[in-house]
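*Asks:* sequence isn't available, so here's the structure alone:
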């Protein structure tokens, strides 16, 4: 049981017997203590970045933006529900103390009114070392979409084929605010035609090619749904673009259009102005519906999973209770969809176009997982960074809305662990192919935590356009400064570069396992402390446990 007495403001005048508490939590650059208190050998420290609880036996270290909700239960018990599935319970000596800490925590975990309030900005701005600044500036100069885009185009052999071209139609994001500035399209399609296609696709997210299989020449593209509506609109330039993609691949088979939704959901979207491709208008294409759940169903499934994992385990009913959450079936369906793309591109030499409704949730899940299965480069630490930044960041996954750390991001209906679900699938692949990944499980666990922590600026904002406008790269540290290739803590000792080129996982639910390191208490793998790895940080005592090692108190 974690119990604590009256807290004191750090910037006030605490009683003499609490003076020693001021050194209980080593601070990062820019981190300041807002409240601190202790009793019976336990110390609570609330800063502008985290809640740090030091008990006689353990340390709980949770970033405040990782906390989704705070509520009082049983008068003296405070429940902190985290976005990564953990639940922390704190017991207090009185209801008044519990209410006081509830108010403090609720004020701390709310979405920021201004983006600059998140801790990632303070971390870098308070760095005074010239050497630290030079390291950070060097990382900023070597990153960026254009450098990454050019390298990827050359690596996949697009530069040697005249059937493809780089379009700058989205320069300064004038066409689509959630797309990168440069996109790859068939050479036979003009920018004027792309402009017409944008008027027909949801949020102007036109079909863009993001991968080419170097042996078969087949490509993978992504886009938003066509805006067919109940009127049954069609667009000649859109039809021409899809035909041109297949023609540029010299494909003998029809272009596979993979719609992540069910047919019923796609048709229902026509009432809101969306819809799906009509086969008679796209004679060179085949449409396949995957029946994947939308963000609302995934959110409910995750909430059920979190509730289950927070309970005292019941060995008799555990498997049936886990099945009832539907979390593993959702993972299974995502893996199956990705494997279908892999087989089409690798085995059948068939181009694939993937979309869902808007093209920024289920679409990057399928496309990124397919590329991971197809290409060993993306299974290296460097390649995985390229994969995440390209498919998730450059193409506009709404991290601010889905994670709830954007400005005034109070709408819980916008929140959903889409990226976490994808990382869970990557973990399932790691289990099935232990020698095929350069990075290990702690690497993925850290990535889960820092998707939400706001210690880094990598996952702030909803698009690359917003990140450029807010100068995120210049004013915050990158998560890849922690998860870098040179960090031995995240290197898989079983990794073999000569392992399978294309992975074909078993997708059935019975072959999947609950990711205990993320979802279950006291089961995280040993990982280095963030504070000892992140540039621009203050020294931290060696006994500090990582954020991943939450201590759960069941009372």
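*Replies:* On my side now, so go ahead. These figures come from a predicted structure and were not determined experimentally.

*Asks:* going by C-alpha atoms from here, please, whenever you check contacts or count neighbours.
*Replies:* Will do.

*Asks:* give me the nearest residue to residue 321, chain neighbours excluded.
*Replies:* The spatial neighbour of residue 321 that comes closest, neighbours along the chain excluded (C-alpha to C-alpha, 6 or more residues apart in numbering), is residue 308 at 7.4 Å.

*Asks:* okay, now the one to match up with it:
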């Protein structure tokens, strides 16, 4: 059957569903409003509710998809399209789905226990539990508590409902309700670290209530109960050993180190020099160990300035450390002053050193009265001190608490923007990005070496150095490179993951908890939004990292420093998160990645260019969750298909983070594809290939671009001078 007839068939199905021009329930910026239904549907003055107004996140969208798929199948197989054919094909598909659902339901009915990981064991099973869902109401089912997760499965088979929560994400468990009447008179509230709260109600059997409450407290907080984290019991085997991803000597060698100015020092081999630093550090070649020890005595926690990254051409460096212990009497250390001068001298292209203090100036002054402080420009004559005015961990913790309040369980649409603004979350993200951009610019454009520190050098310092390195070095924008960046700047250099996250600890109000690493990942996501083809990894990769930051399934983020990890035998007794990720790279790869080697990324650190990461922070709200791409039936015998017709062949309905096909497009059409499909942060929920083609053609006409010009692989690098930040290319 020819294309016009097929298009007519699709249009007929779309018209029956109440959509104009095949645009679907939410056609996007290129689609118009839907006209009233034709005869046989609703009255002329009525309209189907939009996706945004439906109580269910699926609703009419699913019905529209079913009719569209049925029409497509009919148009390609039967050669003639009638309403009877469409209806008959739809009924056949519906019956097949019912049989499949029944078969799967029978299989599920046979599963009396929750699925378990290797090494996982069940600790309690309680029936007649009510999950109080804030979106769909009370759901009755069976609750299983293992040493790794809370697993709830509803009694009814339709709709099937499963709640699967790793115990590591639980921050607090509290008893709630104590009425004297009713079957569900008591229960518990579970406060989670991943932006959601859970409520479970029970019948009055006291034993059941205590069994769940006690088991949750025991296994969600194992360290507080004298037990080991589940990561030590997890026995999954992967084909790749993630612990071998990062080798410090190899990474420094990649950077061209050691060289005549910098050496790999063994002074911290036994962690006696600095117990929170890695065993392998890079320091100036001319500095002796005795002098280095004196510098350590002058720096908080002994965290002396050490090299993180060196520019391959100018030799400008990023070094990181902690604050100097100047104190209220302006104490000096000649060895420290000489040390910073040596760092500056290692870069022959500049006679200046920029010291970026991440803290607020007022806070640094307060620290000075407590024995800390900052470098005085009069004492360090060739240094320039810059305060980045970034707030401390307590302010960030409070900001995240406010953010959680406005995104879960309900969202005030009328005050959404003002509520987000009131959390200051995006403002703090902006400050981090702005600080990192200043560091990167001094290195790249100013060819000037920089020293970065906060108070102790393991929170804001890690945020700034890793973000600046991500902007400067394209290697860190690959999957392996990003894993190495985390291993190096965060894990090996002693970011206190155990304290900041609270792994296995029941002290919900611990003042050491703070979303420092979450902010870093958020900043990375903001960069991927502005430079969508510059990163090899996708959004799912970032979300997976955050999920397992809390889960305690892997050993990657456990403990506070490298010394503790060796003491706990983390590398031998637990599995690396990178083993899991690197064994299925296709799931986490960005199909639009273009390896812009030697390109420095300068994201726009402005609130006008930043956005709340809805796919992470609001993902538990089904009314805000992006709908997955529709499974579109490929045109049979499609040798004559244009590149835009091939876009969604093979797309899957169960994934919102990626499409499973890489389009083959010309450079201009590739950019248009991003505009049409990825402008909403995930595949558009209802774009059929014909619709995408129509939209691309419309925009092509406006831009005077041939949408089906010479075809090249999407990943092919652009010509010299053609690279531009995507913010100038796409209207997001």
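*Replies:* Structure received. Remember, predicted model here, so these are calculated numbers, not experimental data.

*Asks:* for the two chains, what TM-score is obtained?
*Replies:* A TM-score of 0.85 describes the superposed chains when it is computed by TM-score structural alignment, normalised by the length of the first structure; 500 aligned residues with a C-alpha RMSD of 2.6 Å.

*Asks:* picking that back up, gap between the residue nearest to residue 321 of the first structure and residue 322 of the first structure?
*Replies:* Here the criterion is C-alpha to C-alpha, to the nearest Å. By it, residue 308 of the first structure lies 7 Å from residue 322 of the first structure.

*Asks:* more crowded one of the two?
*Replies:* Comparing residue 308 of the first structure with residue 322 by other C-alpha atoms under 10 Å, the one with more neighbours is residue 308, at 20 against 16.

*Asks:* wait, doesn't that one sit right on residue 320?
*Replies:* No: at 11.0 Å, residue 308 of the first structure does not count as touching residue 320 under the criterion of C-alpha atoms under 8 Å.

*Asks:* residue 654 of the second structure: neighbour count?
*Replies:* When neighbours are counted by other C-alpha under 10 Å, residue 654 of the second structure registers 12.

*Asks:* isn't it right up against residue 628?
*Replies:* Yes: between residue 654 of the second structure and residue 628 there is a contact at 6.2 Å, judged by C-alpha under 8 Å.

*Asks:* what about the helices in the stretch 1-150 of the first structure?
*Replies:* Under the criterion DSSP state H, counting those that start in this stretch, the stretch 1-150 of the first structure carries helices at the ranges 95-109, 119-125, 130-142, 145-155.

*Asks:* buried sites along the third one?
*Replies:* To tie it back to what came earlier, the one meant is helix 130-142 of the first structure. By neighbour count with 16 or more other C-alpha atoms under 10 Å, helix 130-142 of the first structure contains the buried residues 133, 136, 139-140.

*Asks:* of all the helices of the stretch 1-150 of the first structure, which lies closest to residue 473 of the first structure?
*Replies:* The minimum distance between residue 473 of the first structure and the helices of the stretch 1-150 of the first structure falls on helix 130-142, with 6.1 Å, by C-alpha to C-alpha.

*Asks:* out of everything not next to it in sequence, what's closest to the alignment partner in the first structure of residue 319 of the second structure?
*Replies:* Here residue 319 of the second structure is matched to residue 221 in the first structure, going by TM-score structural alignment. Residue nearest to residue 221 of the first structure in three dimensions, not counting chain neighbours: residue 209, with 4.1 Å by C-alpha to C-alpha, 6+ apart.

*Asks:* what's the match for the one you found in the second structure?
*Replies:* Alignment of residue 209 of the first structure against the second structure is given by TM-score structural alignment, with residue 307 as its counterpart.

*Asks:* helix, strand or coil for the corresponding residue of the first structure for residue 466 of the second structure?
*Replies:* The criterion is TM-score structural alignment: under it, residue 466 of the second structure has residue 368 as its aligned partner in the first structure. Remark: residue 368 of the first structure carries the secondary structure label helix [criterion: DSSP: H, G, I helix; E, B strand; the rest coil].

*Asks:* what of the one 5 residues further on?
*Replies:* Assigned state for residue 373 of the first structure: helix (three-state reduction, three-state DSSP).

*Asks:* could you tell me how many residues sit around the closest residue to it other than its chain neighbours?
*Replies:* Nearest residue to residue 373 of the first structure, sequence neighbours excluded (C-alpha to C-alpha, 6+ apart): residue 503, at 4.9 Å. Other residues near residue 503 of the first structure come to 19 when the count uses other C-alpha under 10 Å.

*Asks:* where's residue 503 of the first structure relative to residue 330 of the first structure, distance?
*Replies:* 20 Å.

*Asks:* so who does the aligned partner of residue 150 of the second structure in the first structure touch?
*Replies:* If you follow residue 150 of the second structure across to the first structure using TM-score structural alignment, you land on residue 51. Counting by C-alpha atoms under 8 Å, 6 or more residues apart in numbering, residue 51 of the first structure makes contact with 44-45, 60-64.

*Asks:* which position in the second structure aligns with residue 470 of the first structure?
*Replies:* Alignment note (TM-score structural alignment): residue 470 of the first structure maps to residue 568 of the second structure.

*Asks:* sec struct for residue 271 of the second structure, please.
*Replies:* On the basis of three-state DSSP, residue 271 of the second structure is classed as coil.

*Asks:* my guess is it contacts residue 280, does it?
*Replies:* No: using C-alpha under 8 Å, residue 271 of the second structure is not in contact with residue 280, being 9.7 Å away.

*Asks:* of the two, which one has the most company?
*Replies:* Counting neighbours by other C-alpha under 10 Å for residue 271 of the second structure and for residue 280 shows that residue 280 has the greater number, 19 against 16.
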